[in-house]
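> the sequence and its predicted three-dimensional model are supplied below.
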Amino acid sequence: MFEFELPDLGEGVAEGEVLEWHVAVGDTVTEDQVLAEVETDKAAVDVPSPVDGVVRELHAEAGDVVQTGELLVTIEEDGEREAAESGATETASEEASADETTTDAAPTVTTGDGRVFAAPSVRRLAREEGVDITAVEGSGPGGRVTEADVEAAAEAAENDDGPTSVVSKISDDEDDGPTSVVSRVGDDGESPTDDEAQAVKSAVRKVSAAEPMAERRERTLATPATRRLARELDVDIDAVPTDETRDGEPYVDEAAVRSFAEAEAAEVTDEDVREVTEAVVSEMQSIADEAAESTTAVEAAEGDRREPYRGVRRAIGEQMTRSRREVPHATHHDKVAVPGLVEARDRLQPLAEERGVHLTYTPFLLKCVAAALDDHPILASQLDAENEEIVYKADRNVGVAAATDHGLVVPVVEDVDEKGLLELATEVNDLVDRARSRDIAREEMQGGTFTVTNFGTIGGEYADPVINVPETAILGVGALKERPVAEDGEVVAKPTLTLSLAIDHRVIDGADAARFVNTLKEYLADPTRLLLE
């Protein structure tokens, strides 16, 4: 087994983060095949395999930080290579002796099996420059071959009229980004072979396709953690301003990256936000639509009962699904003491009965809601997404949610602000009765601009009501009962109502919701205020 340790990836580099594995356990690899991409504080580099064989174990996962010299991967070498191990040293010695007798080059520093000590980046540089790395004397620690050694060898070869490596670089005044085109010219002037071209391409790092920034650097030092943060924040680390240096090179830390990201975010326009929001909402809606279309059969056991899901129940379900899918709900909860409301209803109820009208709290509630909507018209609005407009409705048509045996229905009481209490009471009672007997027309459940659901008549204090789209708000009212209230430093029992106002957060802000509820509370606490309107 060949135990491959993380090699020296550059002078002064002590560790690297495994960005991505290009092989898995059981894969067959060849010498120089890329095993993994590792990022240091200076660059992201490809780590090639030093031998032919089969990967038996990966000793790190993507995201792990591995120290230089720490075990990275175990490779089982090919049988042929194992058989040749015994003669490797002798062959290497003979080749070195032959080189000494025929050239002036210094002896190479190799491992026991004839391999050269050199970092992957140095090997790539040698391939780019057309330099035989086995013929280069290493000047680094332990005889390692450095980039300077390869560059010196390439320069010496050029002076000897040997093959020349010509790298085309884009000039500063051209429009496009840096190119990755490297042309190799030999003595015969022929184009590089496919193998040579592939080797060159793998040695050239791809750069961003975006237009280069005026202040963008070509090289920046940063720790792997900082580079990971830059990727998460979508920050070009070479564009982050810095006055710090390490070994004469610009250095960027996490604080600088975060500061730059915040500055970039501050420059985001409303149009940017709108485009991103629309894209996210569209994607979420697509996911929801796919989920809605994928139905799963439900197994029924003995004793279970089935009934058709259709008619009103299905229409309600589809409406509620659409509301939750399209509308970002936010709910504002509050409580109000209403002794004035109770007193007003108790005083007027006998007079209403004399006229044959059963007066509940609902007409009072509708009148208070209509008055509050006049003060805060944003709550009586609809969103026209197609035309990108908010429509402020002039009519005070309020829907009254009613529980029936066949589901929740919402008859609409039109022009609440123009009708008296007795007229409203008569109309509400008639609509609800006909809704429960299924004798209500479809048109009588359309055209609402705001909805009230009084779940307190059944039980409960607070809820999270679902908006009746295309409306942008719905008020849920809890049970009317005595609750403890602080008054003049003492706790007293008073009749109170609990309020749950759900809003479409695309149109209505939380502050608008709070102001509306505050106004509504004033009217509910003292309904005689309506006489001033």
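Looks like it came in fine.
> okay, CA-based contacts and neighbour counts for the rest of this
Noted.
> could you pull up the residues touching the residue lying closest to residue 473 once chain neighbours are set aside?
Excluding its sequence neighbours, the residue lying closest to residue 473 (Cα to Cα, 6 or more residues apart in numbering) is residue 503, at 4.4 Å. Each residue near residue 503 by Cα atoms under 8 Å, 6 or more residues apart in numbering is listed here: 329-331, 467, 472-474, 513.
> need the max-distance pair from those.
In terms of Cα to Cα, the contacts of residue 503 reach their longest pairwise distance at 467 and 513, which sit 13.8 Å apart.
> between these two, which one's more packed in?
The neighbour count for residue 467 versus residue 513, taken as other Cα atoms under 10 Å, is higher for residue 467 (25 against 22).
> quick check: the more buried one vs residue 47, distance?
57 Å (Cα to Cα, to the nearest Å).
> and residue 81, by the same measure?
Distance from residue 81 to residue 47, counting by Cα to Cα: 21 Å.
> neighbour-wise, which of those two wins?
residue 47 (22 against 13).
> residues touching the more buried one, list them.
Counting by Cα under 8 Å, 6+ apart, residue 47 touches 34-38, 120.
> tell me the buried residues in the helix or strand where residue 276 lies?
Applying DSSP states H and E as the criterion places residue 276 in helix 270-293. For helix 270-293, burial by neighbour count (16 or more other Cα atoms under 10 Å) applies to residue 288.
> ok, then the element right after it?
Next along the chain after helix 270-293, taking DSSP H and E as the criterion, comes helix 311-326.
> can you pull the buried residues of that next one?
Across helix 311-326, burial judged by 16+ other Cα under 10 Å covers 316, 319-320, 322-323, 325-326.
> in TSV, list those along with distance to residue 374.
As requested, those are arranged in TSV below (distance: Cα to Cα, whole Å):
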residue	distance to residue 374
316	29
319	27
320	27
322	28
323	25
325	29
326	27
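> before we go on, here's another structure to hold up against the first:
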Amino acid sequence: MATYKFKLPDIGEGIAEAEIVEWHVKVGDVIEEDAHLADMMTDKATVEMESPVAGKVVKLAGEVGDQIAIGSVLVEIETDGESPVEEPAPESDEEMPIADGAEEPTEAQEEELPVMDKAEAPAPAPAPSPEPEPEPQAKGAHVLASPTVRQRARDLGIDLAQVKTTSDRVRHADLDAYLLYNGGSVSHGGSATRADETIKVVGMRRKIAENMQAAKRKIPHFTLVEEFDVTALEDTRAMMNKDRGDNPKLTVLPFLITAMAKALPAWPMLNATYDDEANVITRHGAMHLGMAAQTDSGLMVPVIKDAHGKSVWQLARDINRLAGEARTGKIARDDLQGATISLSSLGPMGGITSTPVIAPPQVAIIAVNKMQELPVIEDGELVAKKKMNLSLSCDHRVVDGWDAASFLQEMKSFIENPIRLLSA
């Protein structure tokens, strides 16, 4: 027997260590080659570690939440070899599989996959004998499943090893079948009592907690809310979507970003970063927009670089690409850095108003609240108008209330006049 030492590879330029987000094996497990060992995270990018050998896990480097140095041994695996083996740390992670199911097809894609059976044979074939019913694995056995399936199983209190599947991994459809045939159902008259659960704050959730705590502790926030009439803008958006051709479908966000870009030059203190240790404010000429995106692991903020120089169609493409890469864990580190101002939106769930938290060293963030059709008196007539509130939070050490209010009014003049907004 020999011991294979799997070292934590270099998973990003300039990265010295990574955090253990989740173990997928434990000491004593017998694993196959390419088995999912652990999820490691750094700078909000999560990477799956897979075993290059088969064998028995004999040692793990630490617990969830521990920081592991690049190049140090992460897992020791007992193999059938004759001498101890060490895994050299790769120089790059370009081919490293990404967490959150980056290579796993979505459920919609699964439905579109062709089913290969005897129907394609040139002549009728005898009816196949019934396949044996899939059996659940032993309790505690390692089961392949995407992070979203694992989270759902944890929420439902289901041991994945007891879920039958006809494929190489447990999918959402397998969980549905398990619930159906084991007496589980969704109750419409109330929810069952769940046991208390203690959750260790690690990974992205820990980083979010630290960043938000630092922001609220160090930055004196103030928030202004302004109501915008988006009736004409919505008519313009509908017209552009009707004739969009190969362009992506436009949401309201590209128009709001364009309005921000047009309004900021007159109020440069909002498109700034503040180094409070050096007492230096940098007013940025370019607008690099941080765009909050919700993922299964928590909130991420991809950055649309040079947003001020892009059309609404180009912005729509960037929004779709960055949001998709953030949700699948494929986003590059460079796409998470360099924001000069941020925008946060919950779409139709956005509420009437909100108080967004600034991401230092930025000094301003806008939150988009939900759109509503409301009755308005106009020229003595009662008419229906589409209204939406924007909430602007600013760092009061840098931005004065007058500047913030003036900036919102400038944005308002663009949003409520789409022709002016879209003109060069």
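Great, that's in hand. These numbers come from a predicted model, not from an experiment.
> superposing both, give me the TM-score.
Remark: TM-score between the superposed chains equals 0.53 [TM-score structural alignment, normalised by the length of structure 2]; 232 aligned residues with a Cα RMSD of 1.7 Å.
> what sits closest to the residue nearest the centre of structure 2 if chain neighbours are left out?
The C-alpha lying nearest the average C-alpha coordinate of structure 2 belongs to residue 295 (Cα atoms, centre = their mean; 2.8 Å). Of all residues not flanking residue 295 of structure 2 in the chain, residue 327 sits nearest, at 4.9 Å (Cα to Cα, 6+ apart).
> I'd guess the residue nearest to residue 473 of structure 1 is in a strand, am I close?
Yes - counting by DSSP: H, G, I helix; E, B strand; the rest coil, residue 503 of structure 1 is found in a strand.
> and it, what's its match in structure 2?
Superposed on structure 2 with TM-score structural alignment, residue 503 of structure 1 falls opposite residue 394.
> one more: residue 407 of structure 1?
Checking TM-score structural alignment: residue 407 of structure 1 goes with residue 298.
> now do the helices in the stretch 51-200 of structure 1.
Applying DSSP state H, counting those that start in this stretch to the stretch 51-200 of structure 1 gives helices spanning 79-102, 120-129, 147-159, 194-203.
> export the ones you listed as TSV, with columns for distance to residue 529 of structure 1.
TSV is the format used below for the helices of the stretch 51-200 of structure 1 (distance: least, Cα to Cα, whole Å):
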stretch	distance to residue 529 of structure 1
helix 79-102	97
helix 120-129	82
helix 147-159	87
helix 194-203	80
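> between those, which gets nearest to residue 73 of structure 1?
Of all the helices of the stretch 51-200 of structure 1, helix 120-129 sits nearest to residue 73 of structure 1, with 15.4 Å by Cα to Cα.
> so where is the closest one in structure 2?
Mapped onto structure 2 using TM-score structural alignment, helix 120-129 of structure 1 covers no residues at all.
> any idea of the angle that helix forms with helix 147-159?
Relative orientation of helix 120-129 of structure 1 versus helix 147-159 (axes from the mean of the first three to the mean of the last three Cα atoms, to 10 degrees): 10 degrees.
> show me what helix 120-129 of structure 1 is packed against.
strand 44-48, helix 147-159, strand 164-167, helix 194-203 (3 or more Cα pairs under 8 Å, 6 or more residues apart in numbering; DSSP states H and E).
> how far out from the middle of the chain is it?
The chain centre lies 39 Å from the centre of helix 120-129 of structure 1; the measure is Cα atoms, centre = their mean, to the nearest Å.
> buried set for it?
Residues 120-129 are the ones in helix 120-129 of structure 1 that count as buried (16+ other Cα under 10 Å).
> also compute the angle for it relative to strand 44-48, please.
Using the same axes, to 10 degrees: helix 120-129 of structure 1 against strand 44-48 is 90 degrees.
> helix/strand/coil for the closest residue to residue 421 of structure 2 other than its chain neighbours?
Of all residues not flanking residue 421 of structure 2 in the chain, residue 414 sits nearest, at 4.8 Å (Cα to Cα, 6+ apart). Under three-state DSSP, the three-state class of residue 414 of structure 2 is helix.
> you'd agree residue 414 of structure 2 is up against residue 407?
No - the criterion here is Cα atoms under 8 Å, and residue 414 of structure 2 misses it with residue 407 at 11.1 Å.
> re earlier: just give me the match in structure 1 for the residue nearest to residue 421 of structure 2.
For residue 414 of structure 2, the aligned position in structure 1 is residue 523, judged by TM-score structural alignment.
> which one in structure 2 is aligned with residue 450 of structure 1?
In structure 2, residue 450 of structure 1 lands on residue 341 (TM-score structural alignment).
> residues near that match, how many?
26.
> surely it touches residue 292?
No - Residue 341 of structure 2 is not in contact with residue 292 according to Cα under 8 Å; the separation is 11.1 Å.
> what ranges does structure 2 have for its helices?
Using DSSP state H, the helices of structure 2 run over 107-112, 147-156, 172-181, 203-218, 231-242, 253-263, 312-328, 401-415, 418-422.
> nearest to residue 382 of structure 2, out of these?
Residue 382 of structure 2 lies closest, by Cα to Cα, to one member of these: helix 231-242, at 14.8 Å.
> now the closest one on structure 1. Mean distance?
Compared with structure 1 after the fit, helix 231-242 of structure 2 shows a mean deviation of 1.0 Å (mean Cα distance after the TM-score superposition for structure 1).
> list of residues touching that helix?
So helix 231-242 of structure 2 is contacted by 249-252, 385-387, 415-418 (Cα under 8 Å, 6+ apart).
> what does it correspond to over in structure 1?
Aligned using TM-score structural alignment, helix 231-242 of structure 2 spans residues 339-350 in structure 1.
> among the contacts of residue 503 of structure 1, who's most crowded?
Neighbour tally across the contacts of residue 503 of structure 1 (other Cα under 10 Å): the maximum, 30 neighbours, falls on residue 473.
> which residue lines up with that one in structure 2?
So residue 473 of structure 1 corresponds to residue 364, using TM-score structural alignment.
> wait, its match sits on residue 271?
Yes - the criterion here is Cα under 8 Å, and residue 364 of structure 2 meets it with residue 271 at 7.3 Å.
> residues shared between the contacts of those two?
Counting by Cα under 8 Å, 6+ apart, the shared contacts of residue 364 of structure 2 and residue 271 are residue 341.
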